[in-house]
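Engineer: below are the sequence and a predicted model; questions follow.
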Amino acid sequence: MSTSAQYAVGAQLDELGHTTLFDILDSACDRYADRPAFSCGADTLTFNQLRGRADAFARYLRQHALLEPGDRLAIQLPNLLQYTIAIFGALRAGLIIVNTNPQYTPYETRHQFADSGAKAVVVLDKLVPLVRKIQSSTDIETLIVTSMDDYASPQYDSSEADEVRFMQALRLGDELPAIETQRGLDDLAVLQYTGGTTGVSKGAMLTHRNILCNVLQAVSILKEGDVDYGNEVRISPLPLYHIFAFTANCIASVFTGFHSVLITNPRDLDGLINELKRRPFTLLSGINSLFISLMAHPQFDTVDFSRLKWVNSGGAPLNIELAKRWTERTGSIIREGYGLTETSPVVVASTAFTPHREGYIGKPVIDTLLKTVDDDGAETPRGEPGEVLIRGPQVMQGYWHRPDETAAAFTEDGWLKTGDVGVIDNQGFLKLVDRKKDMILVSGFNVYPNDIEDAVMRHPGVRECVAVGVLDDRTGEAIKIYVSLNDAELTEDAIIAHCREHLTGYKIPKHVEIRDDLPKSTVGKLLRRVLRDEARGETKA
């Protein structure tokens, strides 16, 4: 739904001469050659090695698997070196990538494969039975199978006619002639599926131009001296199948020559702590739940954070109290970003050019316009909440094969409707208030769960908190909070007393439930929707 002809990043693309995402890797090889691009465990790929293996994989896809430019290739892997090869190989072959969560159920996998029309899948060996279970209701013809240790200990033999081992595909591709990419800036590069929290999961259509522009927008927040291109080490625990990690930790990292250390299983905190100890890391990406878990680890304070220059948080709103605790423990500031699957994803970021402002995310990245509107679509004044609308060259072309939902996602004059409630102050800083659907109405007052959660999290005994609205005969809705604790002795009454010190009367939770753990998505985002539905079901009963 957007073009970049009028944008500064469009001129930058012209100057760079990039027409596909693979051009980023070509340029990186010219600059960084045999420096490390990605590591996973004990194994490392240099930029030149990545390009060589990606080229081989592309030749296999086009000339052996007989996929054509524009065909969809699903990738269903955790963070592995094979994932990065598959990404750039698919881009080199002119295919459209369908990033797929390896923890999906058969139902979720079937929907994504069938909806996208993917003809082949790069899949972890232990997930092959899942794919076989749903294959007949999809267009999947070829399974390219890899294992966790395939890069270090390659396997080449497969038992089924429609299966090939990933390393065998590379071997076959090495023997084939070179190919042309046959794609351009306005061709689709990725079908990135939404989380499906507001209905069926939809494929956001992201072009090479969308993502290339967003890479340029993302790196524009760095000023000279902040980082040293080609000499930074980034710890990357967020999964590459998530749009934030895909763009920031994979594509943009190649553009800047960063050495990205992929963490296959961030839930293995012992392993992650050990990786932090043995790597001279300078950059780190994470999410609320990961920062909380790390700080709760008994070895956290033995990690050397002295080289750490930049910490990024994305995928969920950053909790203010959590950010304070992180800074106290490490001396580094977590810089929050905001974006959507539909925006490739970066829209707003805390940058080196803008002062850190507590409670605010930051300002829009270059060439990005924001405004807030009321329920009638009228723009709200600065400082007053409204739904956040976005325009920019990173905005998707629409939803795959869903014209009605595409039309509903945009205003008549082309602004993307986010469904997020935010406040833009007089200096242009954005503060997210909440999702529109998560707002709680207590006796006629709008209550935003983030406000409640931020207040509760000020108590050092609270590890995590989720606030939801439940039905109430007297106030229409009442506030219920779910908490997990750092201090096992903390009581519900003590939590309520703490809230009375920090919240006005109608915002004080009426119900408190303490749990050992709170439900999270596969990328570590707290699932407010799950708890909200559960709580409302209980009150209705």
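Structural biologist: Yep, it's here. Numbers count the residues shown, from 1 in each chain.
Engineer: only C-alpha atoms for contact and neighbour calcs from this point on.
Structural biologist: Will do.
Engineer: what's the burial count for A408?
Structural biologist: For A408, the count of nearby residues is 11 (other C-alpha atoms under 10 Å).
Engineer: ignore what I typed, I meant L340.
Structural biologist: Neighbour count for L340, taken as other C-alpha under 10 Å: 18.
Engineer: and it, how far from V303?
Structural biologist: With the distance defined as C-alpha to C-alpha, to the nearest Å, L340 ends up 32 Å from V303.
Engineer: repeat for S236
Structural biologist: In terms of C-alpha to C-alpha, S236 sits 16 Å off from V303.
Engineer: those two: which has the busier surroundings?
Structural biologist: Each of S236 and V303 has its neighbours counted (other C-alpha under 10 Å); S236 has more, 26 against 14.
Engineer: I'd assumed S285 was in contact with the more buried one.
Structural biologist: Yes - between S236 and S285 there is a contact under C-alpha atoms under 8 Å: 5.8 Å.
Engineer: what ranges do the strands span in the stretch 201-350 of the chain?
Structural biologist: Ranges of strands in the stretch 201-350 of the chain, per DSSP state E, counting those that start in this stretch, are 203-207, 233-236, 259-262, 283-286, 310-313, 334-339, 346-349.
Engineer: just the helices in the stretch 251-400 of the chain please.
Structural biologist: Secondary structure of the stretch 251-400 of the chain by DSSP state H, counting those that start in this stretch: the helices cover 252-256, 269-278, 288-296, 320-330.
Engineer: okay, one more to line up with it:
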Amino acid sequence: MTTLSAPESDFASRRIWLESYAASVPATLPPLDHETLPELFDDSCSRYADRKAFTSMGRSLTFHELGEQATKIAAWLQAEGFNKGDRIAVMMPNILQNPIIVFGIVKAGMIVVNVNPLYTPRELTHQLKDSGAVGIFVLENFAHTVQAVLDKVALRRVVVTSMGDMLGLKGHLVNFIVRKVKKLVPAWSIPHARSYVSVLADGGKVSFRPEALTRGDIAFLQYTGGTTGVSKGAVLTHGNLIANTMQMSFWLGSAFDNRPRPDPLLFVCALPLYHIFALTVNALMGIACGGHNVLIANPRDIPGFAKELSRYDFNIIIGLNTLFNALMNNEAFRKLDFSHLQLTFGGGMSVQRPVAERWQQITGCPIIEGYGLSETSPVATANPMNAAEFSGCIGMPISSTDVDIRDEEGRSMPLGEVGEICIRGPQVMAGYWQRPEETARVMTPDGFFRTGDVGFMDARGFTKIVDRKKDMILVSGFNVYPNEIEEVAVMHPGIHEAAAIGVPDPHSGEAVKLFVVRKDETLTEQQVKDHCAANLTNYKRPRHVAFIDELPKSNVGKILRKDLRP
């Protein structure tokens, strides 16, 4: 593809969205107070020392405690011989250990590799090998998965934690229930594994050496399929994440231009912190503003989630369409006191208008939709935070961010015409980890990231997504790529060919449907599903399997997935 770029002066005249900005939101980011995440983190831990930073299962961690314990993790990593730039994986749900470990790694100048704890051994192997991770922190519930890959990866240290490690005396009861009653911890054995508790203790006995970091240093490898199907690490620098945190902080601030702002703000963190949306919009924004995040370890337990919410006067909920829908179908949630709810921010997948309208009816708070990707740290566009109702679009570019709608040749499209959504701004990734060809495919010479999403911009500068350029399937906000599903499927000796598509699903937005051409005529739907379950994490697994005689193909033999869609 030939990419053409308009002169910058001409593009400046196209920034029509600036006219819709709240008065308190700058068109461009001012010089920032912090260059790196440790600077921001340490400043907040000092400034808000006595405030609660995170709460999980009734146990709270103050900013002072968060900073103290993260420093112990950083010191331990250094004492173990890990160096600046080493990749350290974190494989756990939303528990107090998560932010302590993540910021400990970042403070030590190392790179966080966030891992979905539900990954299968195959998926974990790929991510650890691709990133070159040399250490991992994992919740004991998932240690058996790490055990299964030890001979395939180069981990020098494995640190295992339990659900109760940060909960004091209550933690012993929690661990007993998790291990013995609910039986949620499969047997595992990892030679020389260290316990989280012992690592904290040892980290407190050694000195921490602050690392010299710059905005250009890498902070996270955030794995994503991107706009193609190979899982790869979006390289997010300290500058990327500081910029997006500050962009969203200004945006958030505008919600209180004409009404009192609670201080501290209380965030509900139900999305997993290993997902870029929660990492930035919950954890980093909360830290930046001295906010309090209530961590929900298992948001699928809707009754338990609603019970937890009943304990707090929460101000901000950040979630996905599927989460909002599930909550509203719970009677206990509908009876909660929403008088303190100031903001509901939706992203990760399109928010459906019926869901948004019902949410506003129940809570009295509109859903403010935003848009972004792992490659944009993630937020690139958002609706005004003081909007009175759901807009049905993804909003306008945030401060210092440009959005251009381009055709296949890379030319800017007129307002109202459909093309690929392209994004430029300080939050756009540095590239894909050790994949220069993949990076070149998505980055234009004038610095725009080609999202693969198709939409149009209206006369106010608001953008609406109408389709996806690629065959990506979006399941509960997670990207699922047909190539990966098909590759796993044809590993089965009874499958000749396979093709995956997304079909509408009332619970997850979309679900995977797999079309199979059998090699073994006795192959059953359940056998196909069992095979996929052994190799794919839950949201990637086919919910529907259809057997057909042959797959539709082009004249050069390319499978035509579009011909399989209803």
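Structural biologist: Structure received. What you see is a predicted model; the values in this text were computed from it and never measured.
Engineer: just give the TM-score of the two.
Structural biologist: Put the two chains on top of each other and the TM-score (TM-score structural alignment, normalised by the length of structure 1) is 0.79; 457 aligned residues with a C-alpha RMSD of 3.1 Å.
Engineer: quick one on the thing from earlier: which one of the helices of the stretch 251-400 of structure 1 lies nearest to D150 of structure 1?
Structural biologist: Distance to D150 of structure 1, taken as C-alpha to C-alpha, is lowest for helix 269-278 among the helices of the stretch 251-400 of structure 1, at 19.5 Å.
Engineer: in that closest one, what's buried?
Structural biologist: L269, L272, I273, E275, L276, K277 (16 or more other C-alpha atoms under 10 Å).
Engineer: determine which two of the residues you listed are furthest apart.
Structural biologist: Maximum pairwise distance among those (C-alpha to C-alpha): 12.1 Å, between L269 and K277.
Engineer: re the thing from before, quick one: which of the buried residues of helix 269-278 of structure 1 is nearest V468 of structure 1?
Structural biologist: In terms of C-alpha to C-alpha, no member of these lies closer to V468 of structure 1 than L269, at 29.0 Å.
Engineer: hmm, back to that, pipe the strands of the stretch 201-350 of structure 1 into a markdown table and attach distance to R463 of structure 1 per row.
Structural biologist: Conversion of the strands of the stretch 201-350 of structure 1 to a markdown table gives the following (distance: least, C-alpha to C-alpha, whole Å):
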| stretch | distance to R463 of structure 1 |
| --- | --- |
| strand 203-207 | 34 |
| strand 233-236 | 23 |
| strand 259-262 | 26 |
| strand 283-286 | 16 |
| strand 310-313 | 18 |
| strand 334-339 | 18 |
| strand 346-349 | 25 |
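Engineer: highest average neighbour count across the ones you listed?
Structural biologist: With neighbours defined as mean count of other C-alpha atoms under 10 Å, the strands of the stretch 201-350 of structure 1 peak in mean count at strand 259-262, which reaches a mean of 27.
Engineer: ok, G416 of structure 2 - contacts?
Structural biologist: Contact partners of G416 of structure 2, counting by C-alpha atoms under 8 Å, 6 or more residues apart in numbering, are F456, M457, D458, A459.
Engineer: same check on Y151 of structure 1?
Structural biologist: Counting by C-alpha under 8 Å, 6+ apart, Y151 of structure 1 touches D43, L81, Q82, M167.
Engineer: which position in structure 2 aligns with it?
Structural biologist: With TM-score structural alignment as the criterion, Y151 of structure 1 lines up with M166 in structure 2.
Engineer: just confirm that match is within a strand.
Structural biologist: No - assessed with DSSP: H, G, I helix; E, B strand; the rest coil, M166 of structure 2 is coil; it does not lie in a strand.
Engineer: the nearest residue to I190 of structure 2 once chain neighbours are set aside is in what secondary structure piece?
Structural biologist: Nearest non-adjacent residue to I190 of structure 2, counting by C-alpha to C-alpha, 6 or more residues apart in numbering: Q147, 5.9 Å away. Per DSSP states H and E: Q147 of structure 2 is located in helix 143-149.
Engineer: superposed on structure 1, what's the mean shift for that helix?
Structural biologist: Mean deviation of helix 143-149 of structure 2 relative to structure 1 after superposition (mean C-alpha distance after the TM-score superposition for structure 1): 1.4 Å.
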